[in-house]
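**Q** sequence and predicted structure are below.
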Amino acid sequence: MKPIHFRIPILLLLLLLLLLTTGCWDRKELDDQAIITAWGFDLIEDEMYTGTAQFAIPSKLGVGEGKSQDKAFFTISGNGKNMYDASKNMRLKLSRPWFEGHSGVVLIGERLAKHGLANILDELGRDPTVRLRRDIIVLRGGSVQDFLELTYPLESLSAHAIVSMHETAGLNANHTLRNFYMAAESEESSPFLPVIEMTDRSSEESSKLTDPKMKLWGFAIFNKDSQLVGYLPMNKGYYQQWVKGLLKSIIVTVDIPGEKGNVVVEANHLKSKIVASPRGTKVHFNVTLSGKGNIRENNTRLDLGVSKNIALVQNELHTQVGTYVHQIIKKVQPLGTDIFGFGEAFHRQHPYQWNMLKKEWPEKFAEAEVSVSMNLQIQETGLTGAPYILKNREIKK
């Protein structure tokens, strides 16, 4: 065996060689790539797809007084017989390879959504660079290319505004590719996606920098073949989210019998409980929606400092919201698309019976009997019980 003083130089030499042979010799610097912030896809004619990507312009993303008023992004589009072909034709217009790691949203045109998302889901699922946690949103009407060209006054990149709007509206913003895949493959539920649209408010007097041209519209309902089969506008979509257990807060306007005005309640701490009960060949569901409410506006003669008037408002809130939610569920049922979580509740509560009817769940959901009950407690009425403008003789105690 060699003495230890002979082995030390050899080990140091090997260590030095090891360090010299490591490193990302084939890496591509981020500064040398085109950074995609949003994707958009649509069907322009039978068997012909169009793809649009929004790219950030890093030099125009700065902040402060010197920030450029020009767009901080540009778009490139391409057509093809499939998604990959369209993407390949888009690359011919770029001087750099693109990087998708910062892409936050995938926008789907209405025509493609109605045709079906099977092709795009396959292409995105096979691409190892695609993050499954990116959001996917449907564009109602208009062109995907035109939409991705829009600017937004509060964001340098309009793609960031699309996702942030959901949280601002009190909605759960977790509408990702991963969740869509899971819902599409699930036997218990059907997928749904948020819908956005371009507003039609442009005028010569409105500033291009202060007039947003996009807004949340509602939700798109998909069947098990990943085809768009219906819509829920936002005023109904809020309640679907509540039943699903995804809603953070909601504003409810309550009409009071015998009064010309109404009462506005802001509800939060929202919860949903679904109880499934097999009844012969059909299934019954009881939905209980609960939460806590605060009075935000009183346009009636009622003195809301009086407990019986609070009880009146609360009872009317329960009746009107319960009836409205029931109507929404009945409207969706004929589509056979369970976007409320009923199948999940039935499977969890009755696993044995579920195995016997899961293959027929779209039909069973369409025929299900549903009842809705409310338990929303009004806790705060503000600093005064009656409207300020009323005189004492006009107030209803």
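**A** Sure, I can see it. Residues are numbered from 1 along each chain as shown.

**Q** contacts, neighbours, all on C-alpha from now
**A** Fine.

**Q** for stretch 77-92, buried residues please.
**A** Across stretch 77-92, burial judged by 16 or more other Cα atoms under 10 Å covers Ser77, Gly78, Asn79, Gly80, Asn82, Met83, Tyr84, Asp85, Ala86, Ser87, Asn89, Met90.

**Q** check stretch 51-60 too.
**A** Buried residues in stretch 51-60 (16+ other Cα under 10 Å): Gly51, Thr52, Ala53, Gln54, Phe55, Ala56, Ile57, Lys60.

**Q** which ones among the residues you listed map onto strands?
**A** The strands, defined by DSSP state E, take in Gly51, Thr52, Ala53, Gln54, Phe55, Ala56 from those.

**Q** tell me the one among the buried residues of stretch 51-60 nearest to Ser189.
**A** Gly51 (29.2 Å; Cα to Cα).

**Q** for the closest one, what are its contacts?
**A** Gly51 makes contact with Trp39, Gly40, Phe41, Asp42, Ser77, Gly78, Asn79, Met83, Ala86, Ser87, Met90, according to Cα atoms under 8 Å, 6 or more residues apart in numbering.

**Q** quick one: it from Trp217, how far?
**A** 23 Å (Cα to Cα, to the nearest Å).

**Q** with Gly170 instead?
**A** 14 Å.

**Q** helix or strand: which one has Asp211?
**A** Here Asp211 sits in a region with no helix or strand, counting by DSSP states H and E.

**Q** hmm, it is touching Leu150, no?
**A** No - here Asp211 does not reach Leu150: they are 10.7 Å apart, not a contact under Cα atoms under 8 Å.

**Q** so the closest residue to Glu155 other than its chain neighbours, which of the three states?
**A** Counting by Cα to Cα, 6 or more residues apart in numbering, Ala161 is the residue found nearest to Glu155 once chain neighbours are left out, at 6.3 Å. Put simply, Ala161 is helix when judged by DSSP: H, G, I helix; E, B strand; the rest coil.

**Q** another one to put next to it:
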Amino acid sequence: MKKTLLVISLLLVIMLQTGCWSRTELNELAIAVGLGIDKVGEQYELTVQIVDPSQVSSQGSSKGFTPVVLYSSKGKSLPEAVGRLATEVPRKIYFAHLWIVVLSEEVAKKEGIGYILDFLSRAHEFRNDFYFGISRESTAKQLLGILSALERIPANKMFQSLSIAQRDWSPVSAMHLDEMLDEMMLDGKNLVLNGFRIEGDINKGSSIKNLESTTNRTKIKLSSLGAFKGDKLVGWLNESESRGYTNITNKLKRTVLVVACEGDGTVSFDVIRSKTKIELLNDRGGKLAFKVSMLTEADIASAECTIDLNDQNVLNDLETLGANQIKEHSSSAIKKAKKLGTDIFGFGEVVRRSRPAYWQTIKHDWYDIFPTIQVEITPVLKIRRLGAIGESTLNDIK
């Protein structure tokens, strides 16, 4: 974290030494790393998380002071709320190093995110490499106020959680501003964003004492994926459905699958890569039909049952069990999306690419057509490595 702030400071110093007449001195800036958007009555409430450099540095930190400060303001529009922050923040707010924008669940459901994306993409103060998240069962302001032990800056904690979990754990989908705009511009695909949930006492989580305990701390945890229809949140996927979503949409990078052995015990797969292809088939009984082909490669991570992994028949059975679980996750995700009436997978986009003239005749009715489509899921799982041993060590335990 110290290195990050040092780089930021050096860049700013270089920029400020160019001799520009409109320069702003470093000690006149307030570096914003998190932004929260709530709705209070008819007004937007904007919360900005500002870094306190003296508390982030180990040399200058003082016990009892938090590493960040929150400032909030209200306005009928977001630009008005940003402007009104000047009445509270004693420095010019610098938004170019923003890490996370958090929207409350209420705003995402009732107001939608179209206006928010328009504001963020128009304002020249913002870059487009920050992540988005939705605060579940709390306000965005409350979420930004929860302090984290390992990452002292809450916005950085959420940014890092999204980055790492997307790489190592499949039910996560992290998106930047430009990626969200691209997806929202597609005719036959809807947006999905990650949720965050506060675990523990919200009031205690915003106190410096939250960093002084090894257990029972209030934490920010990644929640499941939120599905959108147009620009509004319409529902949530559970963990299994979220796994299916990332698999179908080729966003799965790495994860763990656990299958039951015959009798007692389980075998865990470390999924190392996965590739999915969606094809449009001939109409079946007047309904659109698709084929979803999946190829997943995995290593054996653990075997908690008495099986011989050197036996090819055993491996074949395990591959079938793993493929069946992938199919179950994918089927449950499609079922949930049909129930919500939103095509988060891009089946409509497949129709548009494959049969553009036909798509023009149905695109305005796609939300009515999507729940009726037929999807054939054909997963294949290949075991690549068994680890350092073949037979399970449980076979030798008497």
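**A** Cool, the structure landed. Model, not experiment: these values are computed from the prediction.

**Q** follow-up on the earlier one: please point out which of the contacts of Gly51 of the first structure the second structure shares.
**A** Counting by both residues aligned by TM-score structural alignment, their matches' Cα atoms under 8 Å, the members of these that carry over to the second structure are Trp39, Gly40, Phe41, Asp42, Ser77, Gly78, Asn79, Met83, Ala86, Ser87.

**Q** what's the counterpart of the fifth one in the second structure?
**A** Under the alignment (TM-score structural alignment), Ser77 of the first structure pairs with Ser72 in the second structure.

**Q** give me the residues contacting the helix or strand hosting that match.
**A** Here Ser72 of the second structure, judged by DSSP H and E, is contained in strand 68-75. By Cα under 8 Å, 6+ apart, the list of residues contacting strand 68-75 of the second structure from outside reads 43-52, 55, 80-82, 84-85, 88-89, 144-145, 153.

**Q** equivalent analysis for stretch 368-379 of the second structure, please.
**A** Contacts of stretch 368-379 of the second structure (Cα under 8 Å, 6+ apart): 287-296, 323-324, 326-327, 330-331, 338-339, 341-343, 348.

**Q** show me which of those residues are buried.
**A** Applying 16+ other Cα under 10 Å to these flags 288-290, 292-296, 323-324, 326-327, 330-331, 338, 341-343, 348 as buried.

**Q** follow-up on the earlier one: what two of the kept ones among the contacts of Gly51 of the first structure are the furthest from one another?
**A** Farthest-apart pair in those is Trp39 and Asn79; separation 13.7 Å (Cα to Cα).

**Q** just the strands in the second structure please.
**A** 29-40, 43-51, 68-75, 92-94, 100-104, 131-136, 192-199, 219-229, 232-236, 255-260, 266-284, 287-303, 374-385.

**Q** tell me which of the ones you listed sits nearest to Asn310 of the second structure.
**A** Closest of these to Asn310 of the second structure is strand 374-385, at 11.0 Å (criterion: Cα to Cα).

**Q** against the first structure, where does that closest one fall?
**A** Against the first structure, strand 374-385 of the second structure falls on residues 369-380 (TM-score structural alignment).

**Q** the matching stretch vs the second structure, average offset?
**A** For stretch 369-380 of the first structure, the mean deviation from the second structure after alignment is 1.0 Å (mean Cα distance after the TM-score superposition for the first structure).

**Q** returning to that earlier point: with distance to Gln349 of the first structure added, can I get the buried residues of stretch 51-60 of the first structure in CSV?
**A** Formatted as CSV, these follow (distance: Cα to Cα, whole Å):
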residue, distance to Gln349 of the first structure
Gly51, 44
Thr52, 45
Ala53, 45
Gln54, 45
Phe55, 48
Ala56, 48
Ile57, 52
Lys60, 55
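
**Q** what's the farthest-apart pair in those?
**A** Maximum distance among the buried residues of stretch 51-60 of the first structure (Cα to Cα): 24.3 Å, for Gly51 and Lys60.

**Q** which of the buried residues of stretch 77-92 of the first structure sits closest to Asn179 of the first structure?
**A** Asn179 of the first structure lies nearest to Met83 out of those, by Cα to Cα, at 20.9 Å.

**Q** distance of the closest one relative to Pro128 of the first structure?
**A** Noted for Met83 of the first structure: a distance of 15 Å to Pro128 of the first structure, by Cα to Cα.

**Q** for Pro334 of the first structure, same thing?
**A** The gap separating Pro334 of the first structure from Pro128 of the first structure is 38 Å, by Cα to Cα.

**Q** can you give me the buried ones in the match of strand 374-385 of the second structure?
**A** In stretch 369-380 of the first structure, counting by 16+ other Cα under 10 Å, buried: Glu369, Val370, Ser371, Val372, Ser373, Met374, Asn375, Leu376, Gln377, Ile378, Glu380.
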